[in-house]
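Q: Model the following, please.
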Amino acid sequence: MSKKLVIKDVEFGKVPYGYGNGTSSLAIYFDEADGDYDYEAPKVEGKTFVKEEIVAHGLMMDLIDILKKKNLENRWSEVLLAKNWVYIIGTCVVAPEHRVYSAPFFELIDKVALDVQTKVIKDRVLQGADVTPDQEEKLKAEYMKHVSSPLTALVCEPTYFTGKEDFYQRFRTILCKYPLNEDAKINPMVCVEIGNHNFASVVFDVDDFAKEKDIIENRYQKINAVTVGDNMVYVVDHKGDIELAKYAIEKGYRLNRALDYEGLVLKF
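A: Down below sits the predicted model:
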């Protein structure tokens, strides 16, 4: 049976680790579901939509529905105005069978943000002034230079290589979570690809340091799979483990004490 990309949930809370540790942000959780897409094409006179555009629009409508149900429309407005971060949670958005739809979805977010910001900034610059179309066109450069793309962060594992698509560059930053279970598999090429992002970071979410230290060193460090600078590697400590703290100092890694406040912290 075929799989489709779905928006599982949207939450607002504290960022658990990484550069934004402790700040408040929005998170969109993606998942897979059985079946095929059944979205209807947007009703725009004189325009025909391809399937990728229809799915992107459908996902946007799903997102808006969840935002409304959770009273998070104002938080979404902050994202569109580039006033706060949104975390995209789910390695599945990078899977080749899904990114043909997720890519136009993220492009749609950029377009909506551009439209919203342009209107807001234009109104601020003009401030109700009565100007001719020619004068407004001359002012366009003034307000367009203040437009900014949304502050997007992708949280994923190093699983899917995107090659020429350069999919990871769509996001302002990447939090690449390296799995620490014994049977975990990663793609070294993905580690390199993500490492090429100027604002990528690696996360080791440590639960049992005595056991997981070997995985970090033998599975990742030994084969040079950690492709970002040491100061962009985060080790997350849930237990106040002094040995883990010493290890972070020794390696030059950043140490984040886990925020384990139930119901207040985003799940990465």
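Q: only C-alpha atoms for contact and neighbour calcs from this point on.
A: Will do.
Q: Nearest spatial neighbour of E11, chain-adjacent residues omitted?
A: In space, and not counting its chain neighbours, E11 is closest to A27: 5.3 Å by Cα to Cα, 6 or more residues apart in numbering.
Q: If we go by neighbour counts, what in the helix or strand the one you found falls within is buried?
A: Taking DSSP states H and E as the criterion, A27 maps to strand 24-34. Residues 24-32 are the ones in strand 24-34 that count as buried (16 or more other Cα atoms under 10 Å).
Q: and of these, the nearest to L63?
A: Nearest to L63 out of the buried residues of strand 24-34 is I28 (Cα to Cα; 8.3 Å).
Q: In contact with that closest one, which residues?
A: 7-11, 86-89 (Cα atoms under 8 Å, 6 or more residues apart in numbering).
Q: Repeat that for I88.
A: 27-30, 152-155.
Q: Just say helix, strand or coil for it.
A: Here I88 is recorded as strand under DSSP: H, G, I helix; E, B strand; the rest coil.
Q: From what I see, I174 and G195 are in contact.
A: No: using Cα atoms under 8 Å, I174 is not in contact with G195, being 9.2 Å away.
Q: More neighbours: these two, which one.
A: Higher neighbour count among I174 and G195: I174, with 26 against 21, using other Cα atoms under 10 Å.
Q: Could you look up the SS state of that one?
A: Relying on three-state DSSP, one would call I174 strand.
Q: And it, how close does it get to V86?
A: Applying Cα to Cα, to the nearest Å, the value for I174 to V86 is 12 Å.
Q: E78: helix or strand, and which one exactly?
A: Using DSSP H and E, E78 falls in helix 73-80.
Q: Go through that helix and flag the buried ones.
A: 75-76, 78-80.
Q: And those residues, which is closest to A248?
A: Distance to A248 across these (Cα to Cα) is lowest for V79, with 32.8 Å.
Q: pretty sure the closest one is in contact with E73, am I right?
A: No: using Cα under 8 Å, V79 is not in contact with E73, being 9.9 Å away.
Q: ok, back up a step: moving C-terminal from the strand holding A27, which element do we reach first?
A: Heading C-terminal from strand 24-34 (DSSP H and E), you reach helix 51-69.
Q: other SSEs contacting that following helix?
A: strand 3-14, helix 73-80, helix 96-126 (3 or more Cα pairs under 8 Å, 6 or more residues apart in numbering; DSSP states H and E).
Q: before we move on, back to that, and for I174 and G195, which residues touch both?
A: S201.
Q: one more to put side by side:
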Amino acid sequence: MKITRILLVMAAGTVLASCASIFSKSKILLTNDNVNEPVNITTDKAHYENVFLPAKVKIKKGYGTSSIMVTSRNYQPLNLIVDKKFNAAYIANVFFPIGFIIDAATGAIMKPAKKAYYLNLRPKNENNQNIIIYNEVPAPQIADSGRDGAVSRDNPGQTELEQTIIRWNIDSEPQGARIYWRVVSNVPAEVKNTNELYLGPTPYEETRPFNILGLTYENSHNVQIEIKLTRRGYMDQIKRFNVRQAIDQQEISTFFELVPEETE
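A: The predicted model follows:
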């Protein structure tokens, strides 16, 4: 009778210890909501045809890196390398040799280094020296401020575009996510990159200025606004908006479909 109980306990322990192998996640989230066309995604585990971003994809478990190829009709091919890191759930299996061996053999001791990756897709007709430009429209004629002198990060205030007022409309499902924003500049000598600033919770709607020192219409296509949403229990999501396009449209309007975090 005692032997039977011991065997049952050992069997239960083995099953529980192997949970890291059975339930270890090998999915990641690929994001870039500024791309409004389907993309083809090929990972080392599966192929996804004509899917829209953000999208969850599977990658292989194991010790090495995983390679992901993303292609589409109007964007340059992108090869993303996903690094792996130690899976802490594996530690429990040290006390159960069978689970230890299973996890070591299947590669369950490793998991993707991050849960979400931003795809920096570039249009096929883009100059490689510029950052992403989405559906850029021809520049309208804008009168200058009438003041002489080149605009730079140390000599701002030459144009009224630095204080351009636009409509901000940001929402999410579920609501109540925290909104952060920052300036991403490809011309740091003229426009500074900034740290993240808290904007407010979703839903958020306000008419407010950019307050981007050194901004001109000429360099605005080399500047982006990065918006990040965070909410407990959900993966962070990031979207980027080209400043020239925002100026032309007089707004930044977007919606985030938040993805729950997967528990291991």
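Q: where does the TM-score land?
A: Here the superposed chains carry a TM-score of 0.23, computed using TM-score structural alignment, normalised by the length of the second structure; 119 aligned residues with a Cα RMSD of 7.0 Å.
Q: returning to that earlier point: the strand holding A27 of the first structure to helix 51-69, inter-axis angle?
A: 130 degrees (axes from the mean of the first three to the mean of the last three Cα atoms, to 10 degrees).
Q: Report the angle between strand 24-34 of the first structure and strand 3-14.
A: Using the same axes, to 10 degrees: strand 24-34 of the first structure against strand 3-14 is 160 degrees.
Q: how many degrees apart are strand 24-34 of the first structure and helix 96-126 in direction?
A: Using the same axes, to 10 degrees: strand 24-34 of the first structure against helix 96-126 is 150 degrees.
Q: Just give me the closest of the contacts of I88 of the first structure to V116 of the first structure.
A: T152 (16.5 Å).
Q: Report the angle between the helix or strand containing that closest one and strand 24-34.
A: Taking DSSP H and E as the definition, one finds T152 of the first structure inside strand 151-156. Orientation of strand 151-156 of the first structure against strand 24-34 (the same axes, to 10 degrees) gives an angle of 50 degrees.
Q: From the contact counts, what lies against strand 151-156 of the first structure?
A: Looks like strand 151-156 of the first structure contacts strand 85-89, strand 173-177 (3+ Cα pairs under 8 Å, 6+ apart).
Q: Tell me which other helices or strands the last one touches.
A: The one in question is strand 173-177 of the first structure. Using 3+ Cα pairs under 8 Å, 6+ apart, strand 173-177 of the first structure is in contact with strand 151-156, strand 200-206.
Q: which of the residues in it are buried?
A: By neighbour count on 16+ other Cα under 10 Å, the buried set for strand 173-177 of the first structure is 173-177.
Q: Tabulate the residues you listed (CSV), appending distance to K68 of the first structure.
A: Listed next are the buried residues of strand 173-177 of the first structure as CSV, based on distance: Cα to Cα, whole Å:
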residue, distance to K68 of the first structure
T173, 27
I174, 27
L175, 28
C176, 30
K177, 30
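Q: Do I have it right that V100 of the first structure meets E52?
A: Yes: with contact defined as Cα under 8 Å, V100 of the first structure and E52 form a contacting pair (6.7 Å).
Q: okay, now the residue nearest to D205 of the first structure when sequence neighbours are not counted: neighbour count?
A: Nearest non-adjacent residue to D205 of the first structure, counting by Cα to Cα, 6+ apart: V236, 4.7 Å away. For V236 of the first structure, the count of nearby residues is 24 (other Cα under 10 Å).
Q: got the angle between the helix or strand where V236 of the first structure lies and strand 200-206?
A: In the assignment (DSSP H and E), V236 of the first structure maps to strand 233-237. Going by the same axes, to 10 degrees, strand 233-237 of the first structure is angled at 20 degrees with respect to strand 200-206.
Q: list the helices and strands strand 233-237 of the first structure packs on?
A: Using 3+ Cα pairs under 8 Å, 6+ apart: strand 233-237 of the first structure touches strand 200-206, strand 254-257.
Q: next helix or strand past that strand?
A: helix 242-251.
Q: Mind listing what's buried along that next one?
A: 244-245, 247-248.
Q: mind giving me JSON lines with those residues and columns for distance to P104 of the first structure?
A: What follows is these, written out as JSON lines (distance: Cα to Cα, whole Å):
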{"residue": "L244", "distance to P104 of the first structure": "41"}
{"residue": "A245", "distance to P104 of the first structure": "42"}
{"residue": "Y247", "distance to P104 of the first structure": "42"}
{"residue": "A248", "distance to P104 of the first structure": "39"}
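Q: How many residues are close by the closest residue to I227 of the second structure other than its chain neighbours?
A: In space, and not counting its chain neighbours, I227 of the second structure is closest to W181: 4.5 Å by Cα to Cα, 6+ apart. When neighbours are counted by other Cα under 10 Å, W181 of the second structure registers 20.
Q: what about W181 of the second structure, distance to V39 of the second structure?
A: In terms of Cα to Cα, W181 of the second structure sits 27 Å off from V39 of the second structure.
Q: swap in D103 of the second structure?
A: 34 Å.
Q: So for those two, which residue has more residues nearby?
A: D103 (23 against 20).
Q: The more buried one is in contact with A20, isn't it?
A: Yes: with contact defined as Cα under 8 Å, D103 of the second structure reaches A20; the gap is 7.3 Å.
Q: Distance to A113 of the first structure for the helices and strands packed on strand 151-156 of the first structure - can I get that in a markdown table?
A: Converted to a markdown table, these look like this (distance: least, Cα to Cα, whole Å):
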| stretch | distance to A113 of the first structure |
| --- | --- |
| strand 85-89 | 13 |
| strand 173-177 | 18 |
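Q: how about these, which one is nearest Q117 of the first structure?
A: strand 85-89 (15.4 Å).
Q: quick one, the closest one and strand 151-156 angle?
A: 20 degrees.
Q: what separates the closest residue to R208 of the second structure other than its chain neighbours from L197 of the second structure, distance-wise?
A: Take R208 of the second structure and drop its neighbours on the chain: the residue closest to it by Cα to Cα, 6+ apart is I165, 5.3 Å away. Computed as Cα to Cα, the I165 of the second structure to L197 of the second structure distance reads 18 Å.
Q: Compare these two (neighbour count), which wins?
A: I165 (16 against 13).
Q: my guess is the more buried one meets A246, correct?
A: No: between I165 of the second structure and A246 there is no contact under Cα under 8 Å: 10.2 Å.
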